[in-house]
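Chemist: sequence and computational prediction follow.
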Amino acid sequence: MTMHDQNDSASKQEFNSNETTKTVIEYGRNGKVQNKNEENLTFKHQMLHTICICISIFTLGWRNALIGPTLPDLRIILDENLATTSWIFTAKSLGGLLGAICGGFAYDRFNKIVVFVVTIIVMGVSAALTPWCYHLAAMLVVHGFHGICAAALETAATADMALVWKQKAGPYMQAVQFAFSAGAIVSPLVAEPFLADSISFPANFEPLVSNTSTLAPPYLKTTGNLKAVTESQSEQINGNTSVTVYGETLIYIPYGATSLLCLLSAGFYVVIYCVYGSVYNTLNNVPDCEISSNRNRYFLSKKVKYIFTMLLASAMLLYVVSEHSFIGFLMTFLVSERKWSKAMGSVASSVFWITFSVGRLVGIVVIKFISMSSMIFIFSVIYTSGSVLFLLAVIFDQVILEWVSIGVIGFGMFVLFSLVFSWLSKNVRTLTGKMASIFFIFMSVGNMGVPILIGYLMDKVSQMWFIYSNICLSFAMFANFIFALVSFNLMKRVHKRSEKANVMLKVEGGV
């Protein structure tokens, strides 16, 4: 080859290289490969979308935590006993069942941004209507709609973080969970100033009640008319020793604030969409180069996998029921049985949610050094110990221990939910969307009946059933976890021994 031919060849190679570079850049603009500026824009779009999700879940945590502290005031609005009012939790759980089924379907089949916006708006409307539902049927309907929206939003948000961030979704999942806790912490504190004041009179005391006002003691702060509880209701609440008079409830203000937060959250989605377009179209520019080729190989048989799945689903049912029942009836128990003020009860609810969040943060750090099985055991012990400590604190009338035990229960609870799903995915079977839906449906069905039973026992037998039921649920959950962990470890040892025996047989056969 002559020098001239070599120069021509080099020129062609350079030309082809330039054309290739040009094609790559243009190809990137068409949504396949991205340059640096497009990469930064994509990341910015992802972050803004994640912020929208966090705001939505913050609002969801706010709304969920509002039910417990305002439950006594919802009873005033409905003029019903605790056993009847407890149907609110069942309506919410039934809605959650429908939301878990429909939410994933809507997210997969329809425009995802529209699904988020519509779900949040409906949740805001149901929140705004809640304080104005004076009939039980209407109250159950709005809480049913809230359950549908809450389950659908939580399902869509979880799937969305996995879709938007792919293999990098871990920290953003944690951020979303923390946003839920943050909303749950703030909500009881915001609601406290607007709860109805109350005072108890001797059973033979007859306050002067007219059509427009009630003569109340001067030290009872009121903002309007007072409402006297009938003697039959007083028997159920205070053992026929007193009559309780309530001031006007203003919980339409915190519920209205919840509705406003929902509208703002939906507005953020619309603004981001109008400015940047759909984040899901932008994701076409993200190279999915981190797909792992390693897959877990589970040694359990199909039948044993089914048994372990049902066992862990039962444990999760006990966990969810205990969590919802504890925070749902905590305010009622502290006000009715322990004679705490509603302000103290609201602070106690916030203490629970604060330690709930701290437990999550601690779990994220500790899990790097301790196995998931050990983590499940440790936090189950913490939760069960907190339940027993709460019983002892109430029996011996130790207020400080009551505060401590509420915090311990919250600290031990939150990590368990995510740990069980992670343990199942690592050791038993792949956690698909279908499998997650089955778990949520199972938990929703179980959560529909137990709160009614607890409310009935508290109302008709003793308020102490709030603690008794929590202890029973915590011990049952603990026993369930221990049985699953021990059984799995035994099977794992047997499997390893059989593998070693097979290896030895192959070696001997080869020799």
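Modeler: Arrived safely, thanks for sending. Remember, it's a predicted structure, so these values are computed and weren't measured experimentally. Numbers count the residues shown, from 1 in each chain.

Chemist: C-alpha from now on. contacts and neighbour counts both.
Modeler: Noted.

Chemist: what residues of the helix or strand harbouring residue 233 count as buried?
Modeler: Applying DSSP states H and E as the criterion places residue 233 in helix 231-238. With burial defined by 16 or more other C-alpha atoms under 10 Å, the residues of helix 231-238 counted as buried are 231, 233, 234, 235, 236, 237, 238.

Chemist: thought the last one was touching residue 336?
Modeler: Going back to what we said before, that points to residue 238. Yes: counting by C-alpha atoms under 8 Å, residue 238 sits close enough to residue 336 to count as a contact (7.5 Å).

Chemist: adding another structure so you can compare the two:
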Amino acid sequence: MALGLSVAIFGPVMLDLRYLLNVSIEMISLCMTFTFIGYMMGTLSGLLYNYLNRQLTISILFILTGLSSAAIPVSPNLYIVYLCFWMCGVSGGVWNSTINVWIIEMWTNRSASVLQFIQFGYGFGTILSPLILRPFLRGGQGGHGGGGGVGLVVNETMNVTNFTVYSNLTDITDNSDNDRVGNLWKPFVIIGCIQLISPIALLIMFLVKRYESPLTVATKSHNKSDRPIDSSTVSCNTTTTTTTTDVKLFDLEAAPRRLAILLLSLLLAAYTLIEFTLFDFGATYLQYTQAGITAPVAAQIMSTVSLAYTIGRAASVLVSLKLMPQYMIVGHISLLYLSLGVIQMYGQYSQPVLWTAFVCLGYGLSALFPAMFAYFEQYIQITNPMGTSAALMCGLANLFNPYILGLLIERHSYVVILFEVFYVTLYYDIQGYCLEMFVKYLDLYRPDSPDSWPHL
């Protein structure tokens, strides 16, 4: 949930931070670029877990994230805000490169439903964050439909170090920076305090009874009993010994394991482009439409999107027990295409249409991330380095996306939808190639295996 709270902060509050800091929308959108720089740095922690304790690392970083979130609205300049978002990115990278591998390590073949449940908590955080922020948002001054769409226009160079602007600013009708600070510090402190609950509890668990991997437990049991370890029953990310029939398809020596890892990384990168474009720029896009959407209403819509996202995660826990993850992916991708088409054709002037289509987008995204891991886990052993590689690719893919959208969204808000369509298409194409590859190598290495066409 703590990560969901962090992810959902920026979108609803973007315009308020923009006015508070007296900067252009391009400059404030760089907050997400710094988030993804931190995210990439955080993913590298997956390479160090032979030397670092995962439980302790996550606890400490998320404590720092809670403190950083609380500090955002009272930061003295834009660069400190960048630093706060960078810290949130570091913890997000550590989490995403760790948790999926960790869950699969603990639950092995029963991990699909647990992965969906973990993502349900993430979704709940994305609901809660906009709801906490909503009563305190002001958005822009003026603009389309009173929503704060086109407020601040910067004509010259700004000094982002001390809020002094050496240029002409238009559409600012009052000196309300102090009011904005007074409004925003309350929800950010609330969010920061909520984020501190989980890492403190995890730290207490570490001090009382720390987690040990299955191999470590088996080794200790062996040392006590002096009996040989049946390593075929022990699942571990670093050392796994299985019989030939238990080896997964792309763990075979002749299979292209690196290609499978690359495809998983690209697939996750395409997914994160879809998700972060929606959650980071969805509220701003809504305020720039002609539908008369204000900042609080945009935050409420995004909270509803997160609600649909979370309900989808909860439903997927049950659906994944009966339906193969690849079929879940196809259904949710179809819903994304339908929703984006409705927004582009009918949504610009209608709040109900925008509201409905955005909710469908949230539901469409809900199952994709855990379903992808569950899908690939059928054919390849998920390891810490593999999770790190995938998370690093996600960070690289998202590095420039916020700045590009920041440059375009003020005058061409529809680019948000066009980018979403492009990213969904990219995801669909990569998924199709994965399907072809799995069929090819199943036919080549396991022609008599039950894992053939009906399961793909």
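Modeler: Received the coordinates, thanks. These numbers come from a predicted model, not from an experiment.

Chemist: can you put the buried residues of helix 231-238 of structure 1 in TSV and add distance to residue 97 of structure 1?
Modeler: Below are those laid out as TSV (distance: C-alpha to C-alpha, whole Å):
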residue	distance to residue 97 of structure 1
231	38
233	33
234	35
235	36
236	32
237	32
238	35
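
Chemist: return the member of those residues nearest to residue 172 of structure 1.
Modeler: Of all these, residue 237 has the smallest distance to residue 172 of structure 1: 45.1 Å, by C-alpha to C-alpha.

Chemist: and that closest one, what does it touch?
Modeler: 336, 459 (C-alpha atoms under 8 Å, 6 or more residues apart in numbering).

Chemist: separation between it and residue 349 of structure 1?
Modeler: Distance, residue 237 of structure 1 to residue 349 of structure 1, by C-alpha to C-alpha, to the nearest Å: 21 Å.

Chemist: what packs against the longest helix seen in structure 1?
Modeler: Longest helix of structure 1, by residue count under DSSP state H: helix 465-510. Applying 3 or more C-alpha pairs under 8 Å, 6 or more residues apart in numbering; DSSP states H and E, one finds that helix 465-510 of structure 1 contacts helix 302-336, helix 372-395, helix 433-460.

Chemist: ok, which of those comes nearest residue 409 of structure 1?
Modeler: Comparing those by C-alpha to C-alpha, helix 372-395 comes nearest, at 4.8 Å.

Chemist: check which helices and strands that closest one sits against.
Modeler: helix 399-427, helix 465-510.

Chemist: got JSON lines for those helices, with mean neighbour count too?
Modeler: As requested, those are exported to JSON lines (neighbours: other C-alpha atoms under 10 Å):
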{"stretch": "helix 399-427", "mean neighbour count": "20"}
{"stretch": "helix 465-510", "mean neighbour count": "15"}
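
Chemist: between the ones you listed, which one is closest to residue 295 of structure 1.
Modeler: Closest approach to residue 295 of structure 1 among those (C-alpha to C-alpha): helix 399-427, 10.0 Å.

Chemist: ok, now how distant is the aligned partner of residue 413 of structure 1 in structure 2 from residue 104 of structure 2?
Modeler: Aligning on TM-score structural alignment places residue 413 of structure 1 opposite residue 365 in structure 2. Look at residue 365 of structure 2 and residue 104 of structure 2: by C-alpha to C-alpha, they are 22 Å apart.

Chemist: ok, residue 191 of structure 2 next?
Modeler: 29 Å.

Chemist: and residue 30 of structure 2, by the same measure?
Modeler: Taken as C-alpha to C-alpha, the span from residue 30 of structure 2 to residue 104 of structure 2 is 34 Å.
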